[in-house]
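Asks: Model the following, please.
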Amino acid sequence: MGLGDRLKGLFGGKATYASMDEAVAAINAGETGAPVDWVRGQAEAGDMRGQKLMFELCRHGVGMPADMAAGIDWLEKAAGQGDEESQSRIAGLLSVDNSPWRDPARAMPWVRLCAERGDSFMQVMLGALTLRGEGVVPDLDEARRWFDKAAEQGELDGHFAIGLAHEKGDHLPQDWDEALRIYREIAERGSGRALHKLGMLHMLGEGVETDLPAAVGYFERAAADGVIHAMMTLGDLYRGDRLGQPDHAESLKWYRMAAGHDDGEAWYRVGQAYDLGRGVEQDYLKACEAFSEAASLDYDMGKVALGTKYVNGDGVVRDLPRAYALFFLVARETDDEDARSEARRLLTEVADDLTPSQRAEAEQNILNWSA
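Replies: The predicted structure is shown next:
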C-alpha cells in the first residue's frame, strides 16, 4: 500500500487493501479508520472472515464504540454461512445462563445445529433448554434423549441437571428418591459434581440421614476428580470440630490441593495456617506469599490480610501506603460484606498514621492499581 493510501488509513479517508490480512495488519498497527471501514464493507458484501472480524471489532470497540449486540449480529451472519466456529460461539453466547446476551429462542437453532453435529456441551444445553421449555416446548423425554447422547461422550452434566430438578422441584416434581438415584448412578460413572452433591446432602442431612463419614468419603472422591469445592469443604471440616478435634495438618493438606487449582480462598486459608502456625510451623513470610497469591486471584479477604501484614511489617517491610491502597480498593469494590467491613475499619486506622507524602504515595498506588 502506498503512502497516499496509508495516510488515508490514518486519517479516516477511503483506502483499499489487497487482502483481509493487509487490513488486519493495518488495524494491528493502530489504524482504526479506513481499515475498519474496509473490513465492514467486505463483511457487508458477504465475506465470512470479515463478518467474524467485525464481531471482534464491535466486541472490543476498535474503530467504533464497543457494541456487543452489533457484534453478535455479525457473528450470526458468519454462522449462517456455515462457519462452525461462529455457530458454536453464537450458540454459547445466546444460551448459557450467565450470559448478558442470553436469548434462548434465538439460540435454539444454533444450539440444535451444534448438538446434532455431536458437540456434547451443546447436547447438554439443548437438553436443559428443552427440560425448562426455553425457546421450545418443554419435553422431558426429548431432554433425556439429548442428555443420553452427551453421556455417551462422557458428559454427565445433563443427567445431573435432571437430578437437581427433582431435588429442587424445579420444572419437575420434587422427588428426593429419584434425585438421589440419579446422583448415585452418575457418581459411579465418574461425575465429580454428583460426588460433591452427595457429600453435601449427607453432611447436611438433606434427603438422607446425616452421615459425616459417608460425606467425607464422597468429598474425597470428588476432590480426587478435581472438584475444588470438595477440597475446600474437606479443609473446612478438618479445621472445625464437626469431625471431632480439629486436625489442622489435614485441613492444610486439602487447602493446599485447592490452592494448586488457583483458588483464591484456598490460598487465603493456606496463608492463615502459616500466619497462626496451625498444622505447620509459623512462618510470616510464607503467610505473606500465600496472601499475595490470594490477592492476585482477586480474593478480597486475601487483600485485607496482605494489607494487615504491610501495616505490621510481618514477613514484609512495613509499607503503610501499600496497605492503605489495598484497604481502600477492597472497601470500594468488594461484594464481600465481611471484607468490606474489615477493610473500612483498617482504612480508618491506617489513615491516621499516614504522613502527607505517604498519603500521596497511597493515592498514586490506588490510581496505578485501578488502571
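
Asks: drop to CA atoms for contacts and neighbour counts, all remaining ones
Replies: OK.

Asks: Point me to the helix or strand that includes the closest residue to Phe328 other than its chain neighbours.
Replies: The spatially closest residue to Phe328, leaving aside those adjacent along the chain, is Leu347, at 6.5 Å (CA to CA, 6 or more residues apart in numbering). According to DSSP states H and E, Leu347 maps onto helix 337-351.

Asks: helices and strands around the next helix-or-strand element following that helix, which ones?
Replies: Heading C-terminal from helix 337-351, the first helix or strand you meet, by DSSP H and E, is helix 356-370. Contacts defined by 3 or more CA pairs under 8 Å, 6 or more residues apart in numbering; DSSP states H and E place helix 356-370 against helix 320-333.

Asks: Tell me what angle the helix holding Leu347 forms with helix 356-370.
Replies: Angle of helix 337-351 versus helix 356-370, following axes from the mean of the first three to the mean of the last three CA atoms, to 10 degrees, is 150 degrees.

Asks: what's the spacing between Gln358 and His60?
Replies: Gln358 sits 37 Å away from His60, going by CA to CA, to the nearest Å.

Asks: Same check on Tyr268?
Replies: 34 Å.

Asks: higher neighbour count, those two?
Replies: More neighbours surround Tyr268 than the other of Tyr268 and His60, with 28 against 15 (other CA atoms under 10 Å).

Asks: tell me which element that one falls in.
Replies: Following DSSP H and E, the helix or strand that holds Tyr268 is helix 264-276.

Asks: by contact count, what packs against that helix?
Replies: Looks like helix 264-276 contacts helix 248-259, helix 284-296, helix 300-312 (3+ CA pairs under 8 Å, 6+ apart).

Asks: Show me what that helix is in contact with.
Replies: Contact with helix 264-276 is made by 232, 248, 252, 255-256, 258-259, 278-284, 286-291, 293-299, 301-302, as judged by CA atoms under 8 Å, 6 or more residues apart in numbering.

Asks: roughly how far is the helix holding Leu347 from the heart of the chain?
Replies: In terms of CA atoms, centre = their mean, to the nearest Å, the centre of helix 337-351 is found 27 Å from the chain centre.

Asks: Please apply the same query to stretch 278-292.
Replies: Relative to the mean C-alpha coordinate of its chain, stretch 278-292 is positioned 27 Å out (CA atoms, centre = their mean).

Asks: What residues sit buried inside that stretch?
Replies: Within stretch 278-292, the residues that count as buried by 16 or more other CA atoms under 10 Å are Arg278, Gly279, Asp283, Tyr284, Leu285, Lys286, Ala287, Cys288, Glu289, Ala290, Phe291, Ser292.

Asks: With stretch 222-241 instead?
Replies: Within stretch 222-241, the residues scored as buried using 16+ other CA under 10 Å are 222-223, 225-239.

Asks: still on that earlier bit, against which helices or strands is the helix holding Leu347 packed?
Replies: Contact analysis of helix 337-351 by 3+ CA pairs under 8 Å, 6+ apart lists helix 300-312, helix 320-333 as its packing neighbours.

Asks: Another sequence for comparison is provided below:
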Amino acid sequence: MLKPVLWTLRALLITLLLSVGLTRTALAYDVEIGLKAFEEQDYQTALANFTEGAMLGHALAQFNLALMFHQGIGTQQDFEQAMQLYGLSAQQGITQAQFNLGLMYDRGEGVAQDYREAYYWYQQAADAGSPDGQYAVGTMNFYGQGRRENFEEALRWYQEAARQGHRDSQYNLGVMYLNGLGAEANLTVALTWFSMAADNGSADAQFNAAVMYATGRGTDRDLVKARDYFTMAAESGMRDAQTQLGMLYASGNETELPRNYEQALFWFNRSAHRGDSTAQFFLGRIYSEGLGTELNLPMAHMWYEISYRFGYEQAVRAMNRLRSEMNPEQLSQSQLMGLRWMTQYAIRYPSSLRTTRDAPADATVEASPPINPVI
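Replies: Reported below is the predicted structural model:
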C-alpha cells in the first residue's frame, strides 16, 4: 500500500530553520531574533518578531508566522490567518510555504477541501525542487486527486523525490515496480528501491525487502539478508516482522541460517502478546515440544486456546490433542493463565478484543503442521 500524504508541521519548521542558515546573510531585518526565540521556546518573542517582519512583507517572517497560526504555537490556532500568510510567502517563492498551502487545501484546513488547488501548490513546490512537494504530486497522480489517475506521472515524480533521499517515495517506487504500475514490473528494481527505503528506516520497506530475500524474488534467496531486514522491522515494532522473524529462526537450516529456537521464542513472544494468532500458535508448538525451552503443557495449551480465540483455526485441533496428555490440575492452571492473559490484553487493547471469539469445544484430533515459513 502506498504511503499517504502526511507530514508533521513541527518537523517542517525544523526543516525550514535548517535551510534558513543558507540565506540569513540576506535577512537585514531581525528575523534572527524570532528564529532564536522559537528554538528556545520563547514563543511570545518569536510571535512578535515574525508579526513585525510579516507586516514589512518579509517572506520568511510570513511563513514562520503562518506556521505558528497553523499549529497553534504561542497563539490560538487560526487556519484562515495561516492560509493568508502562507499565500503571501508562497507568492514570494518560499518553497515550504507553497507546500504547506497545498497541504491546507489537501486537508481542507481553513478552506473547503480542494484537490485541484492543492495540486497547483504542490506542483509549485515540486518544480522548485522540494522532495515533499514531488512526493505529494506523485501521490495525487497515483490516486487521481486533482487530476486524472496517471501512474506514469506518479512514477516520474516519485523518482525525482527518491533521488533526493525521500524515503516514502523510494518505498512507493518499490511498490510500483513490484506491481507493474507506471512501468513494466521489475522485481530487481523493486528490491533496489525497497532496500534504499529500508536503509532509510522504512519498516514497511524493510519487511518487503526481507520477504523478497527470503523467497528469492528479484534476487537469489538469502536468508541472512532476510533475517537482517526482518530484524530491522521487528525492532521498530512491526508485529508481522516479529512473527516472520520467529518463523525464520524456527525453520532455519545449517546451510543457510542456523535454527535457533531461543530467538524464535523471543520474537514469537513479542508478537503473540500483541495479538498475532500465528505467533500464538507457534508458541504453543514450542512449549508443547520443549523447543528451546522447557516442556510446559499448561503454557502450550494456553497459547493454543488464545490463538484459536484470535482466529487460528488449526489451534483447536492441536489443543484437543494436548488435552489428552494433561491432567485436570494442568488444565485448570492453563485456563487460569489464559483468563489472566486475556484480561491484561483487554486492558491494553480494549477495541481489538471485539474480534476474538469464545474458547472452542472439542474437535477432531489431527496432527499439528510442521514449523515452516509462512511468508
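
Asks: on that earlier part again, same list (the helices and strands packed on helix 337-351 of the first structure) but as a markdown table, adding distance to Glu206 of the first structure.
Replies: Listed next are those as a markdown table, based on distance: least, CA to CA, whole Å:
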| stretch | distance to Glu206 of the first structure |
| --- | --- |
| helix 300-312 | 30 |
| helix 320-333 | 36 |
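
Asks: In the first structure, what stretch matches stretch 165-178 of the second structure?
Replies: Using TM-score structural alignment, stretch 165-178 of the second structure corresponds to residues 190-203 of the first structure.

Asks: now swap in stretch 290-306 of the second structure and tell me
Replies: Using TM-score structural alignment, stretch 290-306 of the second structure pairs with 313-329 in the first structure.

Asks: Which residues outside the matching stretch are in contact with it?
Replies: Here stretch 313-329 of the first structure has contacts from 283-288, 303-304, 306-312, 343-344, 346-347, 350-351, 354, 358-359, 361-363, 365-366, using CA under 8 Å, 6+ apart.

Asks: so how far is the first residue of it from its last?
Replies: 20 Å.

Asks: returning to that earlier point: name the nearest of the buried residues of stretch 278-292 of the first structure relative to Phe11 of the first structure.
Replies: Ser292 (45.4 Å; CA to CA).

Asks: now for that closest one: what does it line up with in the second structure?
Replies: By TM-score structural alignment, Ser292 of the first structure lines up with Asn269 in the second structure.

Asks: So its match sits against Phe281, correct?
Replies: No. With contact defined as CA atoms under 8 Å, Asn269 of the second structure does not count as touching Phe281 (10.7 Å).

Asks: and Thr95 of the second structure, how far is that from His70 of the second structure?
Replies: Distance, Thr95 of the second structure to His70 of the second structure, by CA to CA: 17 Å.

Asks: Could you look up the SS state of Gly34 of the second structure?
Replies: Under the three-state scheme (DSSP: H, G, I helix; E, B strand; the rest coil), Gly34 of the second structure adopts helix.

Asks: For the equivalent of Leu164 of the first structure over in the second structure, pull up the helix or strand it's in.
Replies: Under the alignment (TM-score structural alignment), Leu164 of the first structure pairs with Thr139 of the second structure. Element membership for Thr139 of the second structure, per DSSP H and E: helix 131-143.

Asks: How about Asp170 of the first structure?
Replies: Assigned by DSSP H and E, Asp170 of the first structure belongs to neither a helix nor a strand.

Asks: Could you report the neighbour count for it?
Replies: Applying other CA under 10 Å, I find that Asp170 of the first structure has 13 neighbouring residues.

Asks: sorry, back to before: the residue nearest to Phe328 of the first structure maps to what in the second structure?
Replies: Counting by TM-score structural alignment, Leu347 of the first structure lines up with Met319 in the second structure.

Asks: and the gap between its match and Phe50 of the second structure?
Replies: Distance, Met319 of the second structure to Phe50 of the second structure, using CA to CA: 67 Å.

Asks: same check, this time on Arg274 of the second structure
Replies: Using CA to CA, Arg274 of the second structure is found at 47 Å from Phe50 of the second structure.

Asks: who's more crowded, these two?
Replies: Between Arg274 of the second structure and Phe50, Phe50 has the larger neighbour count (other CA under 10 Å), namely 27 against 16.

Asks: if I look at the nearest residue to that one once chain neighbours are set aside, how far off is Glu160 of the second structure?
Replies: With CA to CA, 6+ apart as the criterion, Phe50 of the second structure has its nearest non-adjacent residue at 4.7 Å, and that residue is Ala61. Between Ala61 of the second structure and Glu160 of the second structure the computed distance is 29 Å (CA to CA).

Asks: Out of the helices and strands packed on helix 264-276 of the first structure, which is closest to Leu53 of the first structure?
Replies: Ranking those by proximity to Leu53 of the first structure (CA to CA) places helix 284-296 first, at 32.1 Å.

Asks: Not counting that closest one itself, show me its contacts.
Replies: Residues outside helix 284-296 of the first structure that contact it (CA under 8 Å, 6+ apart): 263-268, 270-275, 300-303, 305-306, 309, 314-316.

Asks: Let me know the angle separating that helix from helix 248-259.
Replies: Using the same axes, to 10 degrees: helix 284-296 of the first structure against helix 248-259 is 40 degrees.

Asks: Return the residue of the second structure aligned against Leu252 of the first structure.
Replies: Matched across to the second structure, Leu252 of the first structure falls on Arg227, judged by TM-score structural alignment.

Asks: show me the contacts for its match.
Replies: Contacts for Arg227 of the second structure (CA under 8 Å, 6+ apart) come out as Ala210, Leu245, Leu248.

Asks: circling back to that earlier point, on contacts alone, who are the packing partners of whichever strand or helix holds the residue nearest to Phe50 of the second structure?
Replies: Ala61 of the second structure belongs to helix 59-71 when elements are defined using DSSP H and E. On a contact count with 3+ CA pairs under 8 Å, 6+ apart, helix 59-71 of the second structure meets helix 9-20, helix 43-55, helix 79-91.

Asks: cutoff 7 Å now
Replies: Other helices and strands packing on helix 59-71 of the second structure, by 3 or more CA pairs under 7 Å, 6 or more residues apart in numbering; DSSP states H and E, are helix 43-55, helix 79-91.

Asks: What lies in contact with it?
Replies: The contact list for helix 59-71 of the second structure (CA atoms under 7 Å, 6 or more residues apart in numbering) reads 31, 47, 50-51, 53-54, 74-79, 81-83, 85-86, 89, 92, 94, 97.
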